[in-house]
Structures are given as structure tokens and as C-alpha cells.
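> could you look at this predicted model? Sequence included:
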Amino acid sequence: MSETKTDTKNEDTANNNTSTEQKAMDDKQIKLNNKLKDKLRKYIKKLDETGTSITKEESIKLEVDTFKQLYKPKLAGNEQSYKNIPKFYFKLPRPDDTLAQKLREETRAQFLQKKSKELLDNSELKHLWSLLEKSNGNTTVTNNDELIIDYFQFKKIREEAGPKYKPYFTAEVFGRLQAAEGGVGRVRAVSLFNYVMRRVWLQQTRIGLSLYDVTGQGYLTEHDLESYIAELVPSLAALDGLDSSFSSFYVCTAARKFLFFLDPLRVGRVRIRDVLSCSFLDDLLELREEDLPMELQEQNWFSAASALRVYGQYLNLDRDHNGMLSINELASYGSGTLTRAFLQRVFQQCLTYDGEMDYKTYLDLVLALENRKQPAALAYLFRVLDINCVGYLDAFTLNYFFKAIQEQMIAHGAEPVNFDDVKDEIFDMIRPSDPSRITLSDLVRSGHGHTAVSILLELHGFWAYENREALAAAGDHA
């Protein structure tokens, strides 16, 4: 009993000593904080103890001393690390430095090979599906007896599958799939499996594209894209009948779409992540199907039918057969109603050779005219319409282009429409932030930018707008 009392007394004494030490430390910290506050007050007021203004040098010294006091715990024992900033930028090897170039290429190849081995192959995907089927999940009649798994089964499959599958079985993945399906604590097994397959495909494609990224900076130049597409063509069944003499033109046609839509600043390269996130690669790989319907092929820019159509139009416009298009030859494009004012601006704005347009520049124009609803196409056409290069279209600019429409109307024996009426309709349609000028963002935001530019650049577009109600009625009767 006496031993118990002694132990209790010792514990109380130890606790009292600890409390005393803690109190002393707290008092010391309070004094330090008060001292620092006084220094900061003097610094802020720019006054010393005598009430007179202190010099700039003294003020800076006071600030530095205060900073060191405040951040002393972080600097203690590691002060040298703040004096030496580690290297974070590494220059690319020079083109003439063969050894460095080869070392970089080999290193990147080894890295991509390592990443490729981390992906699931076909046998591992089949193993995953068998685990999903054996998970004892619930089935629902409303979803055609589809397998549904909850989070506990989700974790169980992750443990059974092994470490290679864990990146695909995170809580975030389950939460996103659950939210997408609107379920409560459960996801469909087929949705999970499709997610894993899609992610594996994206990673494989990312690695495949990276092999053509010579600099390793995450970009593909036009030459890199053309090399990738040229090596991909033999695996596309829908292109089996493509003539070898047309292959180079096909590759150029296909690569140009990536650059037109994914390179808005026209720097001659596209980001690999942008290539993966857009639908163009899906459209290109869709051509692996042997029995792709002709209707789908005609709608697909990358199909042989579409490429031959575009190239055939180019050859038909080239009346002097010199491989280039003059402004007079381009005037026959489409319905032949593109205004002279618009065509002149195209040749002023775009790259030409001795006043004539090559095939690549022609492709940009075709992509812009055939995809007028897309922001990239509107940006292209806006640059052409912006005759003063001021970033907006005002009444003067609209009148400049619509005057050419009026001239075409007179040439066709029609009575010209009053410009003020058309101008008011365009501004009412776009509803710009500034009521006196229309910017590119106004065109995109309104959702009617394609209609506005069509009114200004070709008679056919203006006629379609003027007769929209009659055309709509005819379409309903048909």
C-alpha cells in the first residue's frame, strides 16, 4: 500500500515538473512573440524608439531580422539549401551533338518500354473480366440482368487481381463511375471493365505517339504526325484499295486536320494530350473496320472517299495544271459564289507562293468552310474578315464584305438588299458585348457565328439565310 502511495506521489511530482517546464516554455514563447510584434509595429510605422523616422537601410535590416526570427525553426539546420536553387531546366542536346542525341533517344526508348510493360495485356484483361463475373455481385432485371458490384466487392477484386491492377481500382474511379450512372454505392461491372479497357488503350496510344516525339517535349510537329499516319495506314482495312501514288497526299490531308483544329496559334505543332482528348484519332482508327458503310466513310474526313473528294476538287480547280490555285481558279470553289472581297482577303492572310495557293493552304480553307460551327474554323474566318486587324468587326467591315454580296445579287438579276437591315439582323443575332463591334468570342458565344460569316462571304450563304423559312418548310414537306 505504501509503495502505491509512493508511486502516485512520484507521478504527481513528475507531472508538476512537466507542467512547470511547459509553462516556462509558453512564457518564453509569449515574450518572443511580443518582442516580434513590437519590432513589426516599429517597422510598419517606420519609427524607432525615439519617435523619429528610421532610414531605409535600417528598415530593411529590421525586416530581415524579423523574418529570420519568425522562420528560424524552418531554417535551422538546413540554411544552406535556401542558398542553392537546384537545377530545373535542362537544354535539349544540339543537333550536331550525336552522342547526346543518341543517349537521349535510347533513354526515352527504355522509359517508354518500361511504361508499356506496366499496361495490362489481353490475357490480363480477360482475367479481370473473369474476376468480375466471379465477384458474386447482384443482378438487376431492369438492366437485362447486368452484373452490379458495390464498393466492398470492388475492393475485393482489387486485392485478388494483384498490384498491377491497383491503379484502375481506386476510390476515385469508383466514385466517378457511380456518379456517371446515377447509382447509389454500386456500379455496373461492364462500365468498370470498359473504363479499364479505354484507359489501357489511351495509355498505349500515348506511348505509341511518344515514339514519334523526337524532342520528348510532349508535342508532335507536322512531320511527326505525317510519319505516324504513314505507318498507321497499312493497318487500316478501309484504306486497302488506296493507290500508292496518292498515299503522300492522303497523309498530308489527314495530318492537316489535326494541325488546323489543335494548333490555334499556328506554331506548327500539336500537344499529344490534345490529340488523345479529341475525337480525330477515333475517327482515324475507325477505318480498321473492313465493312465500314459508305455513308460513314463519306462523313469521315480520314476515309479514302473523303480524301479523294477533296483532292479531286483541288485538281478540278487547277485549270492550268501547275499544282497551285490562283484567285480566279479558287473562285469556282463550291457553289462558285464566294465573293471577290473574301477571296482577296484569303490570299492576303494566308501563305501563298507567287500569288498562288498550294494544297496545304487549300486544305485549311476547306476545313474552315466545311466546319463553320467549330471555334477553330470561326477563328480562321474571323482573321480573314478582320480587314483592319483590330480584333473586331464593325459596321464598316460588314459593309465592305456585304457590298460584294450586293454586286453578286445585281449580276444575277436580283434586287440588292439594304445593308442597314442586314447589319441590324447580324448584330441582333450575335448580341455582342459592345453594341458597335463584334469580336471572335461574341461569334463563338452566340451560337450563330457560322450564320453571320456565311452571310458575308458568299451569295449562297446569304440566300440560304434569306430563304430559311421557305427551306425549312420544304424540308418538312419532304
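Happy to help now that I have it. This is a predicted model, so every value here is computed, not measured. Numbering: from 1, shown residues only.

> C-alpha only now, for contacts and for neighbours.
Noted.

> okay, how far is it across stretch 208-221, tip to tip?
Across stretch 208-221, the terminal residues are separated by 15 Å (CA to CA, to the nearest Å).

> how long is stretch 381-392 end to end?
12 Å.

> helix or strand right after the lengthiest helix in the chain?
The longest helix of the chain (DSSP state H) is helix 2-45. Next helix or strand after helix 2-45 toward the C-terminus (DSSP states H and E): helix 56-70.

> can you tell me the closest non-neighbouring residue to residue 299?
residue 306 (7.4 Å; CA to CA, 6 or more residues apart in numbering).

> so the one you found: helix, strand or coil?
Following DSSP: H, G, I helix; E, B strand; the rest coil, residue 306 is assigned to helix.

> so who does the most centrally placed residue in the chain touch?
Nearest to the mean C-alpha position of the chain, counting by CA atoms, centre = their mean, stands residue 274 at 4.4 Å. By CA atoms under 8 Å, 6 or more residues apart in numbering, the contact list for residue 274 reads residue 262.

> next up, a structure to set beside the first:
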Amino acid sequence: MGEPSNGYFSYEHFYVVYCKFWELDTDHDFLIDKENLIRYGNHALTYRIVDRIFSQIPRKFTSKVDGKMGYEDFVYFILSEEDKSSEPSLEYWFKCMDLDGNGVLTRNEMQFFYEEQLHRMECMAQEPVLFEDILCQIVDMIGAENESYFTLRDLKGSRLSGSVFNILFNLNKFMAFETRDPFLIRQERENPNLTEWDRFAHREYIRLSMEEDAEDASNGSGDIWDESLEAPF
């Protein structure tokens, strides 16, 4: 898997990945199953794409435990998920979506994954975006040689390929893309040379640090007055 843009895993990167893994690994056996991974990113991913990850088609797990991914497998996943513009990431998600393994993504394969997105939008009482409209949008974004299917080469030739994957199987990122989230746009303008991974890791590091500080402050207040103790009067 490709590494972050600066060529190494900084402490900030390690901290974010480890915390994310620990949040999902509820029994702390250093293994994650499908139900754990479904909770990633506030239930951002569809069941269908998670099934494909656990089929180990895009990448064999190193955990050697049936139906479980280990820490190394999770590192590969999170790098792919949070920086869909990198070549290893594009290859990872392309293999996930290429159901018959013939090297092209067809309309039917894309629709198979998008159906679940559509259903989730309806369940959340959001205005559903029909697949026909999505397909037209994707064709414009990729600018492929043939409009009836896409190849990995087509995806690597478009800087919007990551957004195509988000549209098809990550509801939260699809919504952010559709609304052109102003916070994310500002982040990109302020740091145009950073990768999606760098931006994600920095954003999450700040959030996790703030949560930890708040937890420490909360624990510290217990030294002043422990409400679990009986009142002395």
C-alpha cells in the first residue's frame, strides 16, 4: 500500500489509525469483523462493500482468522478509505466493485452497489438521487473512452475517481460531496499540497486530542467531589 505523502508514518498518523482500530475492536482482541467495520466512520459504508472487503478479493487478510481482519489489514483499509485518490486505493476499490473480475466496471456492477445507497437515503427521508442521474454524473467526472463501462486506467486518469467511489458506497462522503461541504473546501484551499490522507489524519488527530483532554478534565474533577459518595448530612 502507498504510504502518506511525506513517505513515513508520523506519530499523528499512528495515533489516529490506532485509535480508530481500538474504537471498532470492541472486545480488544486485535481483530475486527464485519459488524465492527460497518460502524466505521459513523456507519458510512454499505454492507455490500464491506462484504467485498471481507471476501478478501481486493487484498488477502494477514490475520489468518476466518472472518476477521487484523491491525495490518485495517491499516491498508483505512489508507484506502481515507485517500481514494492514490493508485493503491483506486486498485483496492476497483477490485471490490469488479464483481466478475473481468477488469471493467459495468453499469450493472455500479448499480448493484448504488442500490444500497439509494435505500439508505430513502430510510433517512432524504431526497433520493436516482441511479440514471448518478451514472450521467459519473460519466462526466471520469470522461471515459467508453460510456458503458470503466477501466482502472480510466479511473487513474481522473482526479475525481475517489468521489465516484464515495458516491457508490460511502453515504456520508457522498452527501458531503453533493453539498460541497464548505469546511472540506476550505481545508483543500489552505493546504493544496496535502493528500486526502494527510488532511483526514490531521483533522482526526485534533478531534481525538480534544476528546482526550475533555476526558482528562472530567476525571480530574472527581478529585474535588465524588458524587458517588454518600452525602455527609
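That came through, no problem. Note that the coordinates shown come from a computational prediction; the quantities given were computed from them, not determined experimentally.

> picking up where we left off before, my read is that the residue nearest to residue 299 of the first structure contacts residue 298, right?
Yes: Residue 306 of the first structure is within contact range of residue 298, at 5.5 Å (criterion: CA atoms under 8 Å).

> all helices for the second structure, in order.
Using DSSP H, helices in the second structure cover 11-24, 34-38, 40-43, 47-54, 71-82, 87-97, 107-123, 131-142, 152-156, 161-169, 171-178, 182-190, 196-220.

> what range does the first one cover in the first structure?
On the first structure, the counterpart of helix 11-24 of the second structure by TM-score structural alignment is residues 304-317.

> with the third one instead?
When the first structure is aligned by TM-score structural alignment, the counterpart of helix 40-43 of the second structure is residues 333-336.

> next: the last one.
When helix 196-220 of the second structure is aligned against the first structure using TM-score structural alignment, it corresponds to no residues at all.

> tilt between that helix and helix 182-190?
Taking axes from the mean of the first three to the mean of the last three CA atoms, to 10 degrees, one finds that helix 196-220 of the second structure is oriented at 120 degrees with respect to helix 182-190.

> which residue in the first structure aligns with residue 87 of the second structure?
So residue 87 of the second structure corresponds to residue 375, using TM-score structural alignment.

> identify the residues contacting that match.
residue 444.

> so how far is the match of helix 11-24 of the second structure off the chain centroid?
Distance, stretch centre to chain centre, for stretch 304-317 of the first structure: 30 Å (CA atoms, centre = their mean, to the nearest Å).

> mean deviation, it versus the second structure?
Once fitted to the second structure, stretch 304-317 of the first structure is off its aligned match by 1.3 Å on average (mean CA distance after the TM-score superposition for the first structure).

> buried sites along that stretch?
Within stretch 304-317 of the first structure, the residues scored as buried using 16 or more other CA atoms under 10 Å are 304, 305, 306, 307, 308, 310, 311, 314, 315, 317.

> could you dump the residues you listed to a markdown table with distance to residue 337 of the first structure?
Formatted as a markdown table, those follow (distance: CA to CA, whole Å):
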| residue | distance to residue 337 of the first structure |
| --- | --- |
| 304 | 28 |
| 305 | 25 |
| 306 | 23 |
| 307 | 23 |
| 308 | 23 |
| 310 | 18 |
| 311 | 20 |
| 314 | 17 |
| 315 | 19 |
| 317 | 14 |
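
> OK, contacts around the closest residue to residue 372 of the first structure other than its chain neighbours?
Once flanking residues are discounted, residue 372 of the first structure sits nearest to residue 450: 5.1 Å by CA to CA, 6+ apart. Residue 450 of the first structure sits next to 372, 373, 378, 443 when contact means CA under 8 Å, 6+ apart.

> quick one: which two of these are the most distant?
Greatest spatial distance among the contacts of residue 450 of the first structure (CA to CA): 372 and 443, at 11.0 Å.

> between the two, which one's more packed in?
Neighbours were counted for residue 372 of the first structure and for residue 443 using other CA atoms under 10 Å; residue 443 has more, 24 against 20.

> what do we get in the second structure for that one?
Using TM-score structural alignment, residue 443 of the first structure pairs with residue 155 in the second structure.

> what residues sit buried inside stretch 98-116 of the second structure?
Neighbour-count burial for stretch 98-116 of the second structure [16+ other CA under 10 Å]: 98, 99, 104, 105, 106, 110, 111, 112, 113, 114, 115, 116.
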